[in-house]
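A.B. asks: any chance you can model this:
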Amino acid sequence: MKMDGWPLSWQTTGAEQMKGVSGLAIILVLALAGGITAAQWPEYQTMQVLRQDGVVLFPQALPVSDFAFVDENGAPFVKQDLQGKNVLMFFGYTWCPDICPTTLMDLSRTWKRLPEAVKQQWAVVLVSIDPARDRPENLAPYMHYFNPDFKALTGNPDALQTLAAELNAIYHRVERDDGAYLMDHSANLALLSKDGDYLGYIEPPHNASRMVALIKALSQ
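C.D. replies: Next up is the predicted model:
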């Protein structure tokens, strides 16, 4: 999808998939996320069914290191600022012509269909993989174009890379013949718990109907 007014870059690639876990693990992991029981949502009784829907949840939540970035308003932003919220975290950049705007548009459509009580439990965060170009003055209008409730983070390239590695996000710079560069990157949504732990990830496509069902299931 091309967005008028935003530059072109590069089609993204899917992240490396991880193996599924036992059916019993879904109850444990959803509990960590403040989620549901199988009786509340029968079609997601087994990890196999969930995996078929592109959702990978780990047998145990994984710790995420503390971080210190700046947000789209130029304000300091640390991991603790997300405490108390389930988080959908996406790694991308403002020059992305397809996957990033498509994902953010899908999440914006999802957001509009969620009850207010559910939205209060969640945060959507874009983490920049191109901090040289993704400065707050660029990130703010970009994010507001999709949804003013969504956050964007940028900062030290090494710190951003550390967080990406912990959340299985893959990206690298691709040089072009004209001297410009592109960013090739994965497209999964990382799922973080209200305690800031890494629960798993959601593979694309992130269409609104699917995401609304998943978010409601993972909400208290």
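
A.B. asks: going by C-alpha atoms from here, please, whenever you check contacts or count neighbours.
C.D. replies: OK.

A.B. asks: now residue 107: which helix or strand?
C.D. replies: helix 99-112 (DSSP states H and E).

A.B. asks: which positions within whichever helix or strand comes after that helix qualify as buried?
C.D. replies: Using DSSP H and E, the helix or strand that follows helix 99-112 towards the C-terminus is helix 116-119. By neighbour count with 16 or more other CA atoms under 10 Å, helix 116-119 contains the buried residues residue 119.

A.B. asks: this one as well, want them side by side:
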Amino acid sequence: MASLISTKTNHFRYASRFLFSHLLRHSTPTSSLLSPSFAHHLSSHHPHQVGNQGYGIGSLMLYQRLLSSTSNQEKKVLDNSSKDDSGQGKKSGGEQEQKSDAGKSVRGSPVSWLSLVFLVLTGAGLVFYYDKQKKRHIEEIQSASVSVKQGPSAGKAAIGGPFELTNHHGKRVTEKDFMGKWTLLYFGFTHCPDICPEELVKLAAAVDKIKEKGGIETVPVFISVDPERDTVEQVAEYVKEFHPKLIGLTGSSDEIKNVARAYRVYYMKTTEEDSDYLVDHSIVIYLMAPDMGFVKFFGKNNDVDSLADGVIKEIKQYKK
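C.D. replies: Below you'll find the model as predicted:
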């Protein structure tokens, strides 16, 4: 920029010297140089004088152009320098803003830590609450299961009741004849091809094992659900094949119906073909207490050992 100003100054000096030398040579009034309107006045009233001074006026116009171009160039240089200065200022300002922002983020970090601590405390509280609720729920389930196992308020199952039937010796008996003894009852029929024989064999073996392992006497009883074919003689021949203590009971259709209803036993005759039919019935062994009250039933899934162990366990708990 300094070199440009020096160059323009030299041009100004050369132009000034040339102009003054020309004015002195032609004696041109200074007022005509400074006022274009006055030059027009001279040209209209003194054409000869203006014609002689045309060269001087042209020189003056050249000088004015030179001055204007110099001032414009200087103005551009100043504008560019101011732009550079403003750009640098903006840049430095941006850097300062970034630094200040960075400073804010650094200075603002305790707020973020505070938020993090709040979040951790909230999560810990939720976990603690969930764990507490879970433990309480587990305790409720455990207490409920214990109460169900103990079941003192559940009451006694409505199984059993008075009955009157005929034993395999032809004697009329009732439930009172079995009081004072632990009784195992099984409902079936003598013409059963497989299920009844299997269950009676299991029952007979369990009776002996209960006596051997627990020292407990039990009375096995077979009650027919086929009164039409299971006569006293038929039942007598049937029960002696399984155990000498096994007692067989039969009766009329109404008597069998009543005892089956009392012990919640299902039975139904299937399709008949020339008096050869089967009876569909429940496959259950009932354990009855010495007062002929119901204690527990055992299904077909129990083998000899589980049946014997189950009976011994129930009798011991009942005595306690």
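
A.B. asks: what residues in structure 2 pair up with the helix holding residue 107 of structure 1?
C.D. replies: Matched against structure 2 by TM-score structural alignment, helix 99-112 of structure 1 falls on residues 195-208.

A.B. asks: relative to residue 142 of structure 2, how far out is the residue most central in space within structure 2?
C.D. replies: Nearest to the mean C-alpha position of structure 2, by CA atoms, centre = their mean, lies residue 130 at 13.9 Å. From residue 130 of structure 2 across to residue 142 of structure 2, the span is 18 Å (CA to CA, to the nearest Å).

A.B. asks: again, but for residue 261 of structure 2
C.D. replies: Using CA to CA, residue 261 of structure 2 is found at 36 Å from residue 142 of structure 2.

A.B. asks: over to residue 184 of structure 2?
C.D. replies: Distance, residue 184 of structure 2 to residue 142 of structure 2, using CA to CA: 34 Å.

A.B. asks: now swap in residue 202 of structure 2 and tell me
C.D. replies: 36 Å.

A.B. asks: kindly report the same for residue 30 of structure 2.
C.D. replies: For residue 30 of structure 2, the distance to residue 142 of structure 2 equals 123 Å [CA to CA].

A.B. asks: and those two? Which one has more around it.
C.D. replies: Taking other CA atoms under 10 Å, residue 30 of structure 2 and residue 142 do not tie; residue 142 has more neighbours (12 against 9).

A.B. asks: what helix or strand is that one on?
C.D. replies: For residue 142 of structure 2, the host element (DSSP H and E) is helix 109-150.

A.B. asks: ok, which stretches of structure 1 are helices?
C.D. replies: Under the criterion DSSP state H, structure 1 contains helices at 25-32, 47-52, 99-112, 116-119, 136-146, 157-166, 208-217.

A.B. asks: CSV please, covering these and showing distance to residue 73 of structure 1.
C.D. replies: Output for the helices of structure 1, formatted as CSV (distance: least, CA to CA, whole Å):
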stretch, distance to residue 73 of structure 1
helix 25-32, 31
helix 47-52, 36
helix 99-112, 18
helix 116-119, 21
helix 136-146, 6
helix 157-166, 18
helix 208-217, 27
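
A.B. asks: closest to residue 175 of structure 1 out of the ones you listed?
C.D. replies: Of all the helices of structure 1, helix 157-166 sits nearest to residue 175 of structure 1, with 17.4 Å by CA to CA.

A.B. asks: what does the closest one correspond to over in structure 2?
C.D. replies: If you align by TM-score structural alignment, helix 157-166 of structure 1 falls on residues 253-262 of structure 2.

A.B. asks: list the contacts of the matching stretch.
C.D. replies: 159-165, 224-225, 227-228, 250, 266 (CA atoms under 8 Å, 6 or more residues apart in numbering).

A.B. asks: what's the mean distance for that stretch versus structure 1?
C.D. replies: Stretch 253-262 of structure 2, aligned to structure 1 and superposed, deviates on average by 1.5 Å (mean CA distance after the TM-score superposition for structure 1).

A.B. asks: mean shift of the match of helix 99-112 of structure 1 relative to structure 1?
C.D. replies: Using mean CA distance after the TM-score superposition for structure 1, the mean distance for stretch 195-208 of structure 2 is 1.0 Å.

A.B. asks: now what about that stretch, what contacts it?
C.D. replies: Contacts for stretch 195-208 of structure 2 (CA under 8 Å, 6+ apart): 186, 188-190, 217-220, 242-243, 246, 300, 303-305, 307-308.

A.B. asks: in structure 1, what residue corresponds to residue 61 of structure 2?
C.D. replies: So, by TM-score structural alignment, residue 61 of structure 2 is left unmatched.

A.B. asks: so residue 61 of structure 2 lies in a strand, does it not?
C.D. replies: No. Residue 61 of structure 2 is assigned helix when assessed by DSSP: H, G, I helix; E, B strand; the rest coil, not a strand.

A.B. asks: how close does it get to residue 311 of structure 2?
C.D. replies: Distance, residue 61 of structure 2 to residue 311 of structure 2, by CA to CA: 139 Å.

A.B. asks: before we move on, what about residue 144 of structure 2?
C.D. replies: With CA to CA as the criterion, residue 144 of structure 2 and residue 311 of structure 2 are 26 Å apart.

A.B. asks: quick one, which of the two is more surrounded?
C.D. replies: With neighbours defined as other CA under 10 Å, residue 144 of structure 2 and residue 311 compare such that residue 311 has more, 25 against 13.

A.B. asks: how about the more buried one, what does it touch?
C.D. replies: Applying CA under 8 Å, 6+ apart, the residues near residue 311 of structure 2 are 210, 287.

A.B. asks: and it? What does it align with in structure 1?
C.D. replies: In structure 1, residue 311 of structure 2 lines up with residue 215, judged by TM-score structural alignment.

A.B. asks: repeat that for residue 281 of structure 2.
C.D. replies: Using TM-score structural alignment, residue 281 of structure 2 pairs with residue 185 in structure 1.

A.B. asks: which residues touch the residue nearest to its match when sequence neighbours are not counted?
C.D. replies: Spatial nearest neighbour of residue 185 of structure 1, chain neighbours left out: residue 171 (4.0 Å); criterion: CA to CA, 6 or more residues apart in numbering. By CA under 8 Å, 6+ apart, the residues touching residue 171 of structure 1 are 129, 183, 184, 185, 186.

A.B. asks: this completes my enquiry, with thanks.
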